[in-house]
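Asker: Need coordinates for the below:
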Amino acid sequence: MEGLSENLIKYGKRGNAMNMIGIVEAVGGRFSRELGIDLEGGRSGEIFKWFLASVLFGARISETIVKHTFRAFEQAGVTTPEKIERTGWDGLVSILDRGGYVRYDFKTATKLLELCRTLRERYQNDLGRLHAEASDPRDLEERLKALTKGIGNVTVTIFLRELRGIWKKARPLPSDLVMLAAGNLGLISSTDEREQALALLQERWMESGGREKDFPDCESALLRVGKNYCRKKICDACPARTACRSAATTGRY
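Answerer: Have a look, this model is predicted:
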């Protein structure tokens, strides 16, 4: 970790994209990849697995529990809309409980059944069809939220962030936590609007050699920094602290 911090000092003075690559190396990138989900081929089955994981991530619950719960769904062989409907409410609650998702087990089981029913009735169990029928990025987001009550901006942003570059209309704006981390690291200014901030982050990522298709790694890394360090003000433990304006002004490194 110290080596990465030194690298961030070297390249982070102007908050450029080389700094961002170092952060990805330090804290990790896409959550889908961490779960073993391969989105790059755009396959319907893999995309639905990521949607299932995004629904789990969308609740106020620890990443560890979400990962355990997703593994429980995999072990049960319940990772398709058809299997979810066939498993039924009691079976879904059992899987959720095995993963440790007990705080939200009842409501999440209901949510999963309702979204799968809507997906079957309106889009033939294919999220790719939903994307194809959407007229633009905002319509895509609204169609996802309309699958069932309880799918909101947080879940949709989690889902679409990692489909950027795979689905043409997947263009979510940066979340609050991404904005927080990017601002602290000097990658954007406090006056930047979200669309402007997104363009700046993409530009800086590309300028230093980051590949366009890997930009979701950058966003996910900033989310991790914002969630695990900036929001909690745990500057001393943050791998990016030596490139952070906030930590520098408070003397925390």
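Asker: rest of the way, CA atoms for contacts and neighbours
Answerer: Noted.
Asker: all helices for the stretch 51-200 of the chain, in order.
Answerer: 63-76, 81-98, 105-123, 127-133, 137-145, 153-161, 176-184, 194-207 (DSSP state H, counting those that start in this stretch).
Asker: Indicate which one of the ones you listed is closest to Val27.
Answerer: helix 176-184 (12.7 Å; C-alpha to C-alpha).
Asker: Another for comparison:
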Amino acid sequence: MTSRRPLDELLERHGTTYADEAGVRLRDKPQPLYQLLVLSHLLSARIRAGIAVAAARALFAHRLSTPRRMAGATWQERVDALGEGGYRRYDERTATQLEDEAVLVLDDHGGDLRHLRREADGDRDALSAGLRRFPGIGPAGADIFLREVQTVWPEFAPYFDPKALRGAERLGLPTSPEKLARLAGDRDPALVAAALVRGAAARS
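Answerer: Next comes the predicted model:
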């Protein structure tokens, strides 16, 4: 049987979700769920995670933390906020995508991503497909959202995306979601998944 000590040590060093780092107090409420969508969008780009988190914090500091405020901001306001977070490589395209994304959240979901939860009805593939309809959210962004949202949407837990599983392999931990879930026990699977991703990144 695999010892839990390596996982305990990993959680001690890296057991923080990206939502927590970005200042998102994740709950099953419209605003934090929208903030998680924005964060997942930013994290899915080929850019350092720390920059994506800083850019999300900058957007939220500028009160662009609801789909209505994001859609109502000017393109330049979004570009400037992204730039404050150091998110410059993709800032112009991302500023446009964030507006289109916010409009879709408002038009198709009434500003409330819990509609996606109800539509998916516990089906991860259905939830992933619903997320990928948003501009800028591809498979990687959907994985990040699922990885973090399982804290408040437990019907999708335990969820360990390919990046978390690659982290488990690099760290010498089980590489099947079922074995990881058994090893994690009653620990929050979102924290475990985040620690696997962060721990592997720290070794690269």
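Asker: What's the TM-score once they're superposed?
Answerer: The TM-score (TM-score structural alignment, normalised by the length of structure 2) is 0.90; 203 aligned residues with a C-alpha RMSD of 1.9 Å.
Asker: ok, back up a step: so which of the helices of the stretch 51-200 of structure 1 is nearest Lys227 of structure 1?
Answerer: Of the helices of the stretch 51-200 of structure 1, nearest to Lys227 of structure 1 by C-alpha to C-alpha is helix 176-184, at 6.1 Å.
Asker: now that closest one against helix 194-207, angle please.
Answerer: 60 degrees (axes from the mean of the first three to the mean of the last three C-alpha atoms, to 10 degrees).
Asker: circling back to that earlier point, for the helices of the stretch 51-200 of structure 1, give me CSV that also has distance to Phe57 of structure 1 and mean neighbour count.
Answerer: Shown next, in CSV, are the helices of the stretch 51-200 of structure 1 (distance: least, C-alpha to C-alpha, whole Å; neighbours: other C-alpha atoms under 10 Å):
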stretch, distance to Phe57 of structure 1, mean neighbour count
helix 63-76, 6, 18
helix 81-98, 13, 18
helix 105-123, 11, 18
helix 127-133, 18, 16
helix 137-145, 15, 18
helix 153-161, 7, 21
helix 176-184, 14, 22
helix 194-207, 22, 17
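Asker: Go through those and name the closest to Glu25 of structure 1.
Answerer: The nearest among the helices of the stretch 51-200 of structure 1, by C-alpha to C-alpha, is helix 194-207 at 13.7 Å.
Asker: so the helix or strand just after that closest one matches what in structure 2?
Answerer: Moving toward the C-terminus from helix 194-207 of structure 1, the next helix or strand (DSSP states H and E) is helix 215-225. Using TM-score structural alignment, the residues of structure 2 aligned to helix 215-225 of structure 1 are 189-199.
Asker: Once you drop chain neighbours, what's closest to the corresponding residue of structure 2 for Phe159 of structure 1?
Answerer: By TM-score structural alignment, Phe159 of structure 1 lines up with Phe145 in structure 2. Distances taken as C-alpha to C-alpha, 6 or more residues apart in numbering put Ser40 closest to Phe145 of structure 2, at 5.6 Å, once the chain neighbours are dropped.
Asker: Centroid-nearest residue for structure 1?
Answerer: By C-alpha atoms, centre = their mean, structure 1 has its centre lying nearest to Ile158, at 3.6 Å.
Asker: Let me know whether that residue touches Ala53 as I believe.
Answerer: No. At 9.3 Å, Ile158 of structure 1 and Ala53 do not qualify as touching, with contact defined as C-alpha atoms under 8 Å.
Asker: got the contact list for Gln31 of structure 2?
Answerer: Ser65, Thr66, Asp112 (C-alpha atoms under 8 Å, 6 or more residues apart in numbering).
Asker: let's see it at 6 Å
Answerer: The contact partners of Gln31 of structure 2, by C-alpha atoms under 6 Å, 6 or more residues apart in numbering, come to Thr66.
Asker: Structure 1: which residue goes with that one?
Answerer: Gln31 of structure 2 maps onto Gly45 in structure 1, by TM-score structural alignment.
Asker: What residue, apart from its backbone neighbours, is nearest the aligned partner of Thr80 of structure 1 in structure 2 spatially?
Answerer: Under the alignment by TM-score structural alignment, Thr80 of structure 1 pairs with Thr66 in structure 2. Once flanking residues are discounted, Thr66 of structure 2 sits nearest to Gln31: 5.7 Å by C-alpha to C-alpha, 6+ apart.
Asker: tell me which element the one you found falls in.
Answerer: helix 30-43.
Asker: would a markdown table of the helices of the stretch 51-200 of structure 1 with distance to Gly28 of structure 1 be doable?
Answerer: Putting those into a markdown table (distance: least, C-alpha to C-alpha, whole Å) gives the following:
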| stretch | distance to Gly28 of structure 1 |
| --- | --- |
| helix 63-76 | 13 |
| helix 81-98 | 26 |
| helix 105-123 | 27 |
| helix 127-133 | 27 |
| helix 137-145 | 26 |
| helix 153-161 | 15 |
| helix 176-184 | 14 |
| helix 194-207 | 15 |
